[in-house]
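In: Fold the following.
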Amino acid sequence: MSGAEERPLRADAARNRARLLDVATEVFTTRGVGVPTEEIARAAGVGVGTLFRHFPTKEALLEAVMVRRLEAIAAQTAQLAAEMEPAKAFFACFRLVIEQSAGKNEFTRALAAADVDAHTALRESSEAIQAQFAGLLDGAQQAGAVRPELGLPELIALLAGTSTTIEQLGADPAARQRIFDVVFDGLRPR
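Out: Take a look at the predicted model:
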């Protein structure tokens, strides 16, 4: 086996890695990215050495959490698109992406501060979601549920802007719903 090939993780190592990612996702999302890695290891029930074997730096852990979150969003988006008619799938996926983006901007800033290019690290997952949204947008436009002049670049900008807006609102569900109502009304044809 060449040095470039990755060996599969043993079952216990794979469980530890998954548990670390689960805990890190929860902790970073609820308490911020400033939480020490030692606390994450302790909360996951592993030693700090185990954490660093899987993620040699805190930035590597943050990056892995972000990649995992984007992969989960892509899977959920694909499932919604397969289960719903195009217009409902479009709006459900828009909401899903915004709701699952909590903390993303803080993660990106933390990685940038450590000279890690988050956009490069997340390119593959981001491109998969963008491709899904291109199909969702086309389907919703053909169904007459979304303005026909809206293009994918504008949609991506709206997703980013809405995500930042929702993040600023905090946990006020009524205010969050008002933002979704305004954005969704603006997306619909006149």
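In: Could you use CA atoms for every contact and neighbour count after this?
Out: Will do.
In: tell me what the lengthiest helix in the chain is packed against?
Out: Longest helix in the chain, counting residues (DSSP state H): helix 58-83. Judged by 3 or more CA pairs under 8 Å, 6 or more residues apart in numbering; DSSP states H and E, the packing partners of helix 58-83 are helix 11-31, helix 86-100, helix 104-113, helix 118-121, helix 123-142.
In: one more, for comparison:
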Amino acid sequence: MTDVKPMRADARRNYERLLAEAKRAFTERGVDASLEDVARSAGVGIGTLYRHFPTREVLLETLLRDRFDTQAGKARELLAAEDPLDGLYTWLVGFGTASGAYRGLTELLADAINDPGSALHASCHAMQEAASQLVDRAKEAGALRADVTTRELLLLLHGASWAGTHLPGERGMERLLTLVFEGLRAS
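Out: You can find the predicted model right below:
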């Protein structure tokens, strides 16, 4: 076991400013926002950014960790939902919202699940496992088509999340997911 040294106060401030500026930049300009601009806005050099976050994906994973941990907890709660299909739908809407936080993120997540070297892979795998439990429960209850796979469902969610950004209003992804879900119900 390695001892992790606590950050100096100035390093902690830089770390927090970098996260705040990255969140702002990714929200405004998407995941391809300039990391140089993030560092400059945080009042540090690019070397400081890379010392804290060696890659863009490490930075994104740090920003998304709390959201994804919340989604994993929500999946555990929804396993007890009275209607397993409603539980799955509720979880997918929450995950779709979390994974659509930044323009371009859904594409990165869809790629990261297949790339064990990605800093986002572990989080994506955890979300796939959470979804699998909900999918299995809905299938066992006879509420979800037996031929639907978790991977297909997550790819549909990513597609709905991306396409939903092109619909007017704030609930585009949810509207598209509702349309898709009607076709997934077991007959």
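In: returning to what we had before: ok now the longest helix of structure 1, how far from the chain's centre?
Out: 5 Å (CA atoms, centre = their mean, to the nearest Å).
In: what's the answer for stretch 27-39 of structure 2, then?
Out: 18 Å.
In: circling back to that earlier point, any chance of CSV for the helices and strands packed on helix 58-83 of structure 1, columns distance to L159 of structure 1 and mean neighbour count?
Out: Putting the helices and strands packed on helix 58-83 of structure 1 into CSV (distance: least, CA to CA, whole Å; neighbours: other CA atoms under 10 Å) gives the following:
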stretch, distance to L159 of structure 1, mean neighbour count
helix 11-31, 19, 17
helix 86-100, 7, 19
helix 104-113, 12, 17
helix 118-121, 16, 14
helix 123-142, 11, 18
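In: In CSV, list the ones you listed along with distance to P56 of structure 1.
Out: Listed next are the helices and strands packed on helix 58-83 of structure 1 as CSV, based on distance: least, CA to CA, whole Å:
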stretch, distance to P56 of structure 1
helix 11-31, 12
helix 86-100, 26
helix 104-113, 14
helix 118-121, 16
helix 123-142, 21
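In: Out of those helices, which is closest to D185 of structure 1?
Out: Among the helices and strands packed on helix 58-83 of structure 1, the nearest to D185 of structure 1 by CA to CA is helix 86-100 (10.8 Å).
In: Now do that closest one and helix 123-142, the angle between them.
Out: 140 degrees (axes from the mean of the first three to the mean of the last three CA atoms, to 10 degrees).
In: Name the residues that touch helix 86-100 of structure 1?
Out: By CA atoms under 8 Å, 6 or more residues apart in numbering, the residues outside helix 86-100 of structure 1 that reach it are 69, 73, 77, 80-81, 83, 133, 136-137, 139-141, 143, 145-146, 159, 162-163, 166, 180, 184.
In: at 7 Å what do you get?
Out: Identification of contacts with helix 86-100 of structure 1 by CA atoms under 7 Å, 6 or more residues apart in numbering yields 73, 77, 80-81, 136-137, 139-140, 143, 145, 159, 162-163.
In: got CSV for these, with distance to D22 of structure 1 too?
Out: Converted to CSV, the contacts of helix 86-100 of structure 1 look like this (distance: CA to CA, whole Å):
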residue, distance to D22 of structure 1
I73, 15
T77, 20
L80, 23
A81, 26
L136, 29
L137, 31
G139, 34
A140, 34
A143, 38
A145, 36
L159, 25
T162, 26
S163, 22
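In: what's the closest of these to K104 of structure 1?
Out: S163 (9.0 Å).
In: Now name the helix or strand holding that closest one.
Out: Following DSSP states H and E, one finds S163 of structure 1 within helix 152-169.
In: Give me the angle between that helix and helix 123-142.
Out: 110 degrees.
In: what's helix 152-169 of structure 1 packed up against?
Out: On a contact count with 3 or more CA pairs under 7 Å, 6 or more residues apart in numbering; DSSP states H and E, helix 152-169 of structure 1 meets helix 86-100.
In: so the helix it packs on versus helix 58-83, what angle?
Out: 160 degrees.
In: Aligned to T70 of structure 2, what sits in structure 1?
Out: In structure 1, the residue paired with T70 of structure 2 according to TM-score structural alignment is Q76.
In: Could you tell me how far that match is located from V97 of structure 1?
Out: 9 Å (CA to CA, to the nearest Å).
In: tell me which residues of stretch 50-59 of structure 1 are tucked away?
Out: T50, L51, F52, H54, F55, K58, E59 (16 or more other CA atoms under 10 Å).
In: how about the residues you listed, which pair is most distant?
Out: T50 and E59, at 15.7 Å, using CA to CA across the buried residues of stretch 50-59 of structure 1.
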